[in-house]
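**Q** Structure, please.
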Amino acid sequence: MSCRTAFARAFVAWLWRGPLLWLAGTVMLGALATPALAAGKDYATCFSDGKVSADQQIVACTPIAEDSAEIPDLRVNAYFWRGLASAQKNDIDHAVTDMTEVLALDPTYVPAFTNRAIAWESKGDFERAVADYTRAIALTPDDANLYADRARALNKKGEHDRAIVDCDKAIDIDPANEMAYGVRGVVWDDKGDAVRAQADYDKAESVRADPVTPYNDRIRSWIAKRDRKRAKADCRHIAGVDADKGRDCARLIAEAFGEPRDGETGPNPASAQNAIGVEWQEKGDHTRAIAAFDEAIRLNPASSAFYFNRAKSWGLKKNYARAIADLDEAVRRDPANAQAYRVRGMTMAQVGNSREALADLDKAISISPDDPKSYFERALVWEASDPDKAIADLDKAIALDPANADYRKERLSVQIGKRGTKLRQAPSAATGQAPVPVPR
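**A** I've put the predicted structure just below:
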């Protein structure tokens, strides 16, 4: 084996053997309003992320986890954090036990499946590890990392061909997934194919250095197949990594397919102005964005999308009256625009009109009942007047998107709020709400 191959394989092996805490992720915790939320229970220490020793965390979490009268979500998280603390001490048996308790209370808690799977791997029980990764994949089938994780366990189990299939699936979901290439390289090595192994090790190194190029390559493939929807999805991913490159790929798609037609044929000046407005919007210059959307609407006043985009800029400028007026036009011109109803509902809530907010969110849900965001936002409106309805909506959002940490955080916050106890933290960038210390 060459030195280069040995180095690449060592790097992949390091990825494979990271501690349980590595996969679980970390959470930045704020200070609690009081040292403990209830007599004899130190929530601050239990939900601390690396601020205390593993032994201290285990002692703090035990009375919370093992109290059957405690709020279920608090018990779930207490078992979870206690399990991570046990893993930190290399006490794998107790880590497995606590993750099992988490899943008994909440069978949709994906991080508990993944951490228990890693624990099984460390014990050499690859059959159970594969089973837990499979359950996690069933809950979040679009998570490329889970397929790469399961491939790793399958390879250790000796099922090399199944491992390659899982790596291929991970790469299909995320063509820049470094771990999937690295794991597949190890599988090829174990199958005795050094050439393919080295190619995958090289690819793992290249995507780590440049995660955008694989998506650009795939966008060109989608364009060749005339699949605009998938090309745009990959372009959105690029924009999340690099805004400038995201705009470049958007132009590439527009050149290949033409601008969205809004009832017209071929590229048109209105769509071009809308694209300019979106570009200014992404840069945070909402004055120029609004000017571009004004021109798009002048050229094509029938487009619901142009009013919706202008409403977003008005909302970000905190001119809620104009945002609502544009959203009124958006839904008038496209009564099936669930997103416009949802955003108008959020805006109504922002100005204190909870009755209209609920009506709009109800409408958004009736049009698009599988969108978890509408349930989540309706829950935020219900929180002040009916926490039970808020929890019911959060349950629905979690069922539709079980991997979303914000939904679980908010549910726990509502439950604690029903007790009259508050957790003090900085507002979440995603929700604007005060988050609570819940693992990812």
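
**Q** alpha carbons only for contacts and neighbour counts from here, please
**A** Will do.

**Q** Touching stretch 137-155 from outside, list them.
**A** Residues from elsewhere that reach stretch 137-155 (C-alpha atoms under 8 Å, 6 or more residues apart in numbering): 16, 108, 110, 121, 126, 129-130, 133-134, 136, 160, 162-167, 169-171, 173-174, 177, 179-180, 183-184, 187, 401-403.

**Q** Quick check: helices, which of the residues you listed are part of them?
**A** If you go by DSSP state H, the contacts of stretch 137-155 have 16, 110, 121, 126, 129-130, 133-134, 136, 160, 162-167, 169-171, 173, 179-180, 183-184, 187 in helices.

**Q** One more, so I can put them side by side:
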Amino acid sequence: MTLEFYARGLEKAKQKDYIAAIEEFNQAIQENPDFTDAYIERGLAYYYSGATLQGVFDYNEAIKLDGENAKAYYFRALAKLDLKNLSGCLEDVEKAIQFKLHHGAVYDLLGTVKRKQGNLPEAIANFKKATELYLAAKDKDNAQQCLEKIKQLQPKSPPQANPEIQKPVKVISTQDYFRQLLDKAENGDTIEALADLNWILTADSQDVYAYCCRGVVYCKVGNYRDAISDFNQAIKLNFQDAIVYRNRGKARSHLGDHQGALADINKALEMQPEDVLVYISRGNIYQSMGNYLAAIQDYSQAININPEHPLAYYNRGISHTCLEEMSNAVADYQKAASIYCEQEDWKNYQQVLNSLQKIQSSLPETTKATYNLLRQRLLRMVGGHWEIAERLIQQKKDFFPGMTEQWYLQKVIDDLERDRR
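**A** This next block holds a predicted model:
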């Protein structure tokens, strides 16, 4: 009966009825607790049904029964990759090779692990070995996929004439590898960065770091819908990091979903309450909503955490400008310019100087003080929401065309005070 249960389990698994397959393998193991292959196949059924950790327990049992079972090591390596345990995956796949499991899929998996660790030369070598074995087995589809992986990993520049004098390639960590891709995008090479990330996700559709990284690059190029899709996928794969929520909030804000954006930023703040960039991001959302007082509060909090962060000063200066608080805006712009100058960030330094020049010439000196006072007074009367004030001003312009901006401000204030009385 043991073999009958086992055979029925294989048939159910072939039909992708994994729950029924697990039940059949349970019966086989109950009759024969030393049935190694039943543990392996039940582990596979667990793996394909999404219960990866339960699958690892079965592979462990199979290895206890047969310490040189190459298949058990290989399948456990697949499960560990799914659980983001790269070191454990590498150890198991090397064991599978040690115990003579010479199949294209084994070297394909080894190449994927080496690529994730940033060891690109070894990744290429293993993908080449996998290609050879796939071709020997007449598996042209998988062989072609490995060739595509090799093509993506190979350096773009031609090799040196004498390979013997080439410098050894430095092995980098997975995080450093993705950091390099983000730096590439930041320096303007977004097309190549996206191509690399697309390949990574073709090779491993469960790579949460790649989804997060590609989402950031999509934000960089203004493709906010695709960015949100990638951040959603990273979250579905249980990648819990503030960077995902912060950048998804940024993308949602650009698409006009300000409340959703604030929900994401607040989630990021729960995870990293001392992150300057999260406060700046929330300030940017408030600023885009016209809630300049709330924006200033967040930028100020970012400055409390890091008094030398130029972007916090610059963005706070923009909010002060929107409130016509010119002296505060000038002070923030000057501080931001000073920091950018010390950092020798000349592009942003010039941008701040341009902003300074604009506000200094925006209003005549004779009317600036009165205009500022009226604007601030109205802003406080509407609870800091300038979009409300703008609608009220536009209503007065519709009824009384041709008047000065100062007249409209005073008219709205007078009407509000009358209504409140």
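
**Q** Mind checking the TM-score on these two?
**A** Aligned and superposed, the two chains score 0.37 in TM-score terms (TM-score structural alignment, normalised by the length of the second structure); 178 aligned residues with a C-alpha RMSD of 3.3 Å.

**Q** Separate out the buried members of the ones in helices among the contacts of stretch 137-155 of the first structure.
**A** For those, a burial check counting by 16 or more other C-alpha atoms under 10 Å picks out 16, 110, 121, 126, 129-130, 133-134, 136, 160, 163-164, 166-167, 169-171, 173, 179-180, 183-184, 187.

**Q** Give the other helices and strands that the helix or strand where residue 226 of the second structure lies contacts.
**A** Assigned by DSSP states H and E, residue 226 of the second structure belongs to helix 224-236. When contacts are defined as 3 or more C-alpha pairs under 8 Å, 6 or more residues apart in numbering; DSSP states H and E, helix 224-236 of the second structure packs onto helix 208-221, helix 242-254.

**Q** Quick one: the ones you listed as CSV, columns for mean neighbour count and distance to residue 14 of the second structure too.
**A** Below are these laid out as CSV (neighbours: other C-alpha atoms under 10 Å; distance: least, C-alpha to C-alpha, whole Å):
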stretch, mean neighbour count, distance to residue 14 of the second structure
helix 208-221, 23, 29
helix 242-254, 25, 38
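
**Q** possible to save those as a markdown table with distance to residue 341 of the second structure?
**A** As requested, those are exported to a markdown table (distance: least, C-alpha to C-alpha, whole Å):
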| stretch | distance to residue 341 of the second structure |
| --- | --- |
| helix 208-221 | 24 |
| helix 242-254 | 27 |
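
**Q** Which of those helices sits closest to residue 45 of the second structure?
**A** Comparison of those against residue 45 of the second structure by C-alpha to C-alpha identifies helix 208-221 as nearest, at 23.7 Å.

**Q** now the closest one against helix 242-254, angle please.
**A** Interaxial angle of helix 208-221 of the second structure relative to helix 242-254 (axes from the mean of the first three to the mean of the last three C-alpha atoms, to 10 degrees): 30 degrees.

**Q** re the thing from before, which of the helices and strands packed on helix 224-236 of the second structure sits closest to residue 391 of the second structure?
**A** The nearest among these, by C-alpha to C-alpha, is helix 242-254 at 21.4 Å.

**Q** how distant is the closest one from the center of its chain?
**A** 9 Å (C-alpha atoms, centre = their mean, to the nearest Å).

**Q** What of stretch 108-118 of the second structure?
**A** 21 Å.

**Q** buried ones in it?
**A** Those would be 108-118, for stretch 108-118 of the second structure by 16+ other C-alpha under 10 Å.
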